[in-house]
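# Pasting the sequence and the predicted model now:
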Amino acid sequence: MSFVVFAGPKSTDLAWETAKYLNAEQGKIEKRRFPDGEMYLKLDSQVKGKESVVVSSLREDGDILELLFLLDLLKDSGSTQVHAVIPYLAYQRQDKRFTPNEALTLKTLLTLIHEVSDSITVVNAHFLDAAGEYNFHNIPLKNLDATSLIVEYFKNKIRKPIVISPDKGAVATAKYAAELLNCSFDSLSKKRISGEEVVIKPKNLTVEGHDVIILDDIISTGGTLLTSAQIIRGWKPNSINVGCVHGLFMKGVEPFQGVVERIVATNTVVNPLAKVSVAPLIASSLK
């Protein structure tokens, strides 16, 4: 199978690392802006009779347009298959209408990508429960799970692990990570005492003397996770370790300093804590 791998504007290093795992050619495009700000793309690689892969995390609306233009260009240029690999998917928390008459933005986005590609692969999409193949409003999706890569990062750095889920949405991830580490897992229980006071504690286990691992799919501002870590600190753990797949860190990484011993993210999004690469995971899914 002959692949040509192209990089989106937010995923250059990840795309080229994926190409290396696939023993694939790095695709070249000429890209510039017209004086009025519109985008110009020109293909500088031969893709006819080959499979094309575009690795592109979507952080901004401009990233979406560039991805759509490039996917369509590759189809028009004779690629046998065009694969959209989107490590971080924009609008993934808008997978349903929370109030009447809202735009179902994620459906619109994926419909457009589906029209100009042969497959769509995402990594730890917030609206999907586990790794596997899904059908979202008649749009086929493959969801990859990077949890095992994060667990592997922590494996040789801690001695007495316990995995804690910061909320009910991350319980399945915590359970899976605990299975990989052969350790216990728990989730935080919130009990409202009054209008102002909420007590947070582990549901079943004690964390004293353990190396706590808190896992989540996305850290955006990090507020909820920081609150959880500060509370866990009072229970006398040996260490607090935080891992996430998508490290947005909208308020920077400084708030975590002095609160946790270790914090790590993958490189689905460029960030200063991206110490775990999803390139082998992506490459394996394409072979």
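Arrived safely. Numbers count the residues shown, from 1 in each chain.
# alpha carbons only for contacts and neighbour counts from here, please
Will do.
# What is the neighbour count of Lys190?
Residues lying near Lys190 (other CA atoms under 10 Å) number 13.
# ok, the closest residue to it other than its chain neighbours to Gly234 distance?
Leaving out its chain neighbours, the residue that sits closest to Lys190 by CA to CA, 6 or more residues apart in numbering is Ile200, at 4.6 Å. Noted for Ile200: a distance of 11 Å to Gly234, by CA to CA, to the nearest Å.
# what's the answer for Thr147, then?
27 Å.
# And these two? Which one has more around it.
The residue with more neighbours, out of Thr147 and Gly234, is Thr147; 22 against 9, by other CA under 10 Å.
# Please tell me I have it right and the more buried one contacts Val245.
Yes - here Thr147 reaches Val245: they are 7.4 Å apart, a contact under CA atoms under 8 Å.
# thinking again about what came up before, unless I misread the structure, the residue nearest to Lys190 falls within a helix.
No - according to DSSP: H, G, I helix; E, B strand; the rest coil, Ile200 belongs to no helix; its state is strand.
# Could you measure from it over to Ser228?
From Ile200 across to Ser228, the span is 8 Å (CA to CA).
# Looking at these two, which one has more neighbours?
With neighbours defined as other CA under 10 Å, Ile200 and Ser228 compare such that Ser228 has more, 19 against 15.
# The more buried one reaches Ile164, doesn't it?
No - using CA under 8 Å, Ser228 makes no contact with Ile164, being 9.7 Å away.
# where does Leu225 land in three-state SS?
Under three-state DSSP, Leu225 falls in the helix class.
# Oh, that last question was meant for Asn241, not what I typed.
The three-state label given to Asn241 by three-state DSSP is strand.
# Is it correct that the residue nearest to Lys190 is in contact with Ile231?
Yes - Ile200 sits in contact with Ile231 when judged by CA under 8 Å, with a separation of 7.5 Å.
# if we can go back for a sec, mind listing what the residue nearest to Lys190 touches?
By CA atoms under 8 Å, 6 or more residues apart in numbering, Ile200 lies in contact with Leu188, Ser189, Lys190, Lys191, Ile231.
# Below is an additional structure, to be compared with the one above:
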Amino acid sequence: MEDVMTADSAKQRMKIFALNSNRPLAEKIAREAGVTLGKATVKHFSDGEIQVNIDESIRGDEVYVIQSISEPVNDMLLELLIMVDALRRASASQINVVIPYYGYSRQDRKARSREPITAKLIADLLEMDKITRVVSIDLHAAQIQGFFDVPVDHLVAAPLLASYFTDHQITDNLVVVSPDHAGVSRARTMAELLGTPIAIIDNRNVESSESLDEIPTEIIGEVEGKTCIVVDDMIDTGTRITISATALKNAGATKVYGCATHAIFSKNAPEILQNSQLEKVVVTDSIRIDESKRFAKLVQMSVGPLVGNAIKMIHNNEPLEPLFRSSIKD
């Protein structure tokens, strides 16, 4: 009887807080985890200074903070760091940061002379803040997990994204396409889930990824007469996935879909994507998409159940392996 009471009281000590990056997603995560969002106030002063107040006791609690490092990137990062400091000073027993989109993840190595490795710097800042754990989704490069000396739970959205195509019977004569050589492993994962072959757009000119006028002509694999799914981890300006769709259409593909976990949608990306040859653009809500950035071809799926289930499993000391095989949806 005593063991049961101890287990029940331990479950009540889990608390989830949301900062400003994506409160709608945080609410879905908390609902799936079976708790209500904790009370906290985040203020931005006129000079840009950030103040965080935790409006309830968290002494001895296992705390999860939901915050994507998305636009405005630096503000969202500082909010997270300041919140962690506040939690630590308020005697939280564990401080788990849930970062659905890990900003600065593209700067994960020295590609040129005198470049920083900013993804590592962010990891160092979080560890200096004394976090307990990181939970993230589809990091730009898997090796970013190794930048931390605390546990990192790296979730994948591929089963969720794949479920869109199976649910809509988009499974016949299908091929999954990587927009370049760097994304082959990502395409292979999606192809294994859908049971399809893969193809690769042989895009060797990095500069062409920023220009709609330079369309790659070489494609490794058979795409003629096929329905293609171009898979990437993020869509920023929309240019790369748009020229990929054009290249596939030029090579004889019948239909092309775009698919990515993180919808950054900077500059005029929504307009570019809407006017592209893509049938649909399937993304998740790891980044909040403002109404001004929504467009007719956009399909958004929620990672709330995925992250909420992950938090429950972590809290109960259960393995996360089932989440890598299932497509958890609302």
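It's in. Computed from a prediction, not measured in an experiment: that's the story for all the values here.
# Superpose the two chains and report the TM-score.
For these two chains in superposition, a TM-score of 0.89 is obtained (TM-score structural alignment, normalised by the length of structure 1); 280 aligned residues with a CA RMSD of 2.3 Å.
# how about the helices in structure 2?
In structure 2, the helices defined using DSSP state H lie at 2-12, 23-33, 73-89, 118-128, 158-167, 184-194, 239-250, 269-274, 304-315.
# got the angle between the longest one and helix 118-128?
Same thing as helix 73-89 of structure 2. Angle, helix 73-89 of structure 2 to helix 118-128, by axes from the mean of the first three to the mean of the last three CA atoms, to 10 degrees: 20 degrees.
# what lines up against Ala251 of structure 2 once you look at structure 1?
Using TM-score structural alignment as the criterion, Ala251 of structure 2 maps onto Trp235 of structure 1.
# so that match makes contact with His210?
No - between Trp235 of structure 1 and His210 there is no contact under CA under 8 Å: 10.0 Å.
# hang on, the earlier thing: measure the residue nearest to Lys190 of structure 1 to Thr227 of structure 1 for me?
Distance from Ile200 of structure 1 to Thr227 of structure 1, counting by CA to CA: 10 Å.
# Quick one: map Ile218 of structure 1 onto structure 2.
The alignment partner of Ile218 of structure 1 in structure 2, by TM-score structural alignment, is Met234.
# For its match, grab the count of nearby residues.
There are 21 residues near Met234 of structure 2, going by other CA under 10 Å.
# same check, this time on the one 5 residues further on
Burial measure for Thr239 of structure 2: 21 neighbouring residues, criterion other CA under 10 Å.
# Let me see the contact set for Trp235 of structure 1.
Contacts for Trp235 of structure 1 were tallied using CA under 8 Å, 6+ apart; they are Thr206, Val207, Glu208.
# Which of the residues you listed are still contacts in structure 2?
For the contacts of Trp235 of structure 1, the aligned pairs still in contact in structure 2 (both residues aligned by TM-score structural alignment, their matches' CA atoms under 8 Å) are Thr206, Val207.
# who wins for neighbours among the contacts of Trp235 of structure 1?
Within the contacts of Trp235 of structure 1, Val207 tops the neighbour count with 22 neighbours, counted by other CA under 10 Å.
# Alignment lookup: it to structure 2.
Counting by TM-score structural alignment, Val207 of structure 1 lines up with Glu224 in structure 2.
# now do Thr105 of structure 1
Counting by TM-score structural alignment, Thr105 of structure 1 lines up with Thr118 in structure 2.
# go on, Lys10 of structure 1?
Checking TM-score structural alignment: Lys10 of structure 1 goes with Ser21.
# if I read this right, that match contacts Met76, doesn't it?
Yes - when contacts are counted by CA under 8 Å, Ser21 of structure 2 is listed as touching Met76 (6.3 Å).
# In contact with the aligned partner of Gly308 of structure 2 in structure 1: list those residues for me.
Taking TM-score structural alignment, Gly308 of structure 2 has Ala283 as its aligned residue in structure 1. By CA under 8 Å, 6+ apart, the contact list for Ala283 of structure 1 reads Thr18, Ala19, Tyr21, Leu22.
# Out of the residues you listed, give me the two with the largest separation.
Farthest-apart pair in those is Thr18 and Leu22; separation 6.3 Å (CA to CA).
# which of the two has more neighbours?
Taking neighbours as other CA under 10 Å, Thr18 of structure 1 and Leu22 compare with Thr18 leading, 26 against 21.
# nearest residue to the more buried one other than its sequence neighbours?
In space, Thr18 of structure 1 comes closest to Ala279 once its chain neighbours are excluded; the distance is 4.7 Å by CA to CA, 6+ apart.
# Over to Ala90 of structure 1?
Distance criterion CA to CA, 6+ apart; nearest residue to Ala90 of structure 1, sequence neighbours excluded, is Leu58 at 5.2 Å.
# and the one you found, what pairs with it in structure 2?
Aligned against structure 2 by TM-score structural alignment, Leu58 of structure 1 finds its counterpart in Ile69.
# Please work out how many residues are found near that match.
Neighbours of Ile69 of structure 2 using other CA under 10 Å come to 23.
# Contacts only, for it.
By CA under 8 Å, 6+ apart, the contact set of Ile69 of structure 2 is Ser21, Met76, Leu77, Ile99, Tyr101, Tyr102, Gly103.
# The last one pairs with which position in structure 1?
Matched by TM-score structural alignment, Gly103 of structure 2 corresponds to Ala90 in structure 1.
# contacting residues around the residue nearest to Gln230 of structure 1 when sequence neighbours are not counted?
Once flanking residues are discounted, Gln230 of structure 1 sits nearest to Val259: 6.6 Å by CA to CA, 6+ apart. Val259 of structure 1 makes contact with Leu226, Ala229, Gln230, Arg233 under the criterion CA under 8 Å, 6+ apart.
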